[in-house]
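> predicted model follows, preceded by the sequence.
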Amino acid sequence: MKLFKLIIVLFICHYNIHAQELSNQQKSIASISALTAKSDWKGLKPELSKGLDNGLSINEIKEELVHLYAYVGFPKSIMGLRTFLAVLEERRANGIQDNWGKEASLIDDTQPKYDRGKKVLEALIQNPLPDTKPDYQQFSPEIDRFLKEHLFADIFERDVLSHKQRELITVSALMSLGNVKPMLKGHLGISIKQGFTKAQLEDLAKTLKPYLNRKKLKSAKEVIEEL
């Protein structure tokens, strides 16, 4: 009986310790996102390879690089895809057969795209959207429509990556970009609602430390502390 209790205690301690950390796959997702955001293509190559070694599929990494264009722009996203192609060619030349993984499922488009995007966003924040829109959306109804229809419908509805993974990609890119505190704070809050712990987000900042200057790292830590 004492041995059984000891095993249970050790299991709980082991679980609690690892609950404070990101998995190797999550760390790879974060590093790939941050390096793409800062256009560090030389540094990105080994991290892409490490991501594959950590069990990410080709389609998952490809989807991450596509997702990023919504936050860091098409040029960086395309350069990231080109870098990934070079990595895959090198690995094939070395006899490494990487897993392609699943393709995106067909999306039910019977509902208006704006309504689908609104539904996805409400699922992310786990609350109904308020009737009064933020000031920037009142100023530019176009950006509201593009966000709902394209970002949260066209992109977030694709199931190659989970919503939790997409938020990890997003906050990692925002930390790397810097000077976007309101957006970073909002997406970190969504990350908590999608299942990340505050300790894991602190581990994220630690993981991205090599890619962030002192100012960006300090700002990221301050936002996490405010959660």
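Right, received. Where do you want to start? Residues are numbered from 1 along each chain as shown.

> from here on, contacts and neighbour counts on C-alpha atoms
OK.

> element containing Y136?
Secondary-structure element containing Y136, defined by DSSP states H and E: helix 135-139.

> now the element after that helix, going C-ward?
The helix or strand immediately downstream of helix 135-139 is helix 141-146, counting by DSSP H and E.

> please compare the first structure with the one that follows:
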Amino acid sequence: MAQGKETADERYARGLATLEHALGDAGINHVKAFAGTAPELARLIVEFPYGDIYSRPGLDAKTRQIVTISALAALGNAAPQLRVHIFGALNVGVAKDEIIEIFMQLAVYAGFPAALNAILAAKEVFAEWDSRNVSTNIL
């Protein structure tokens, strides 16, 4: 069905499937954290980024996560979202050393504080990832 003629429930279902595929439990838990307090925001998080943007055919999931962690790290004020998307990057096959290299590259354009904060966030996520003994879901 064309995106313009679909129902809100179809858009949400596509977004939820894309969110789960891209971020796994980390993404689902992130959205659930808002559901009780701001259910409309939780629904929009699923519908717009994942139902409309992440589900587009132009980029693969790995590239989308690389772009996302780069942008979040460069912002310098989105640590919770950065951690969720580092999990997502690992989930779709971005290697730990690639993530560190992305953040090292970031130092040139966003500054050392942003890069250092991103690497510290990655360190936390890597430790949790390893403790879960999660196998990578490569697309």
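Good, I have the coordinates. It should be emphasised that the depicted structure is a prediction, and the values quoted were computed from it without experimental measurement.

> ok so, going back, contacting residues around the helix holding Y136 of the first structure?
Outside helix 135-139 of the first structure, the residues within contact range by C-alpha atoms under 8 Å, 6 or more residues apart in numbering are 143-144.

> read off where the helix or strand hosting K45 of the first structure ends up in the second structure.
Per DSSP H and E, K45 of the first structure falls inside helix 41-53. Mapped onto the second structure using TM-score structural alignment, helix 41-53 of the first structure spans no residues at all.

> cool, stretch 186-201 of the first structure as well?
Using TM-score structural alignment, the partner range for stretch 186-201 of the first structure is residues 84-99.

> equivalent analysis for stretch 147-158 of the first structure, please.
Using TM-score structural alignment, stretch 147-158 of the first structure corresponds to residues 45-56 of the second structure.

> cool, stretch 114-125 of the first structure as well?
So stretch 114-125 of the first structure is aligned with residues 12-23, judged by TM-score structural alignment.

> the matching stretch vs the first structure, average offset?
With mean C-alpha distance after the TM-score superposition for the first structure, stretch 12-23 of the second structure departs from the first structure by a mean of 1.1 Å once superposed.

> list the contacts of that stretch.
Under the contact criterion C-alpha under 8 Å, 6+ apart, stretch 12-23 of the second structure has outside partners 27-28, 43, 46-52, 54-55, 61, 84-85, 87-89, 91-92.

> and the helices in the first structure?
For the first structure, the helices defined by DSSP state H cover 2-19, 24-37, 41-53, 58-67, 69-72, 74-93, 113-125, 135-139, 141-146, 163-177, 181-193, 198-208, 214-226.
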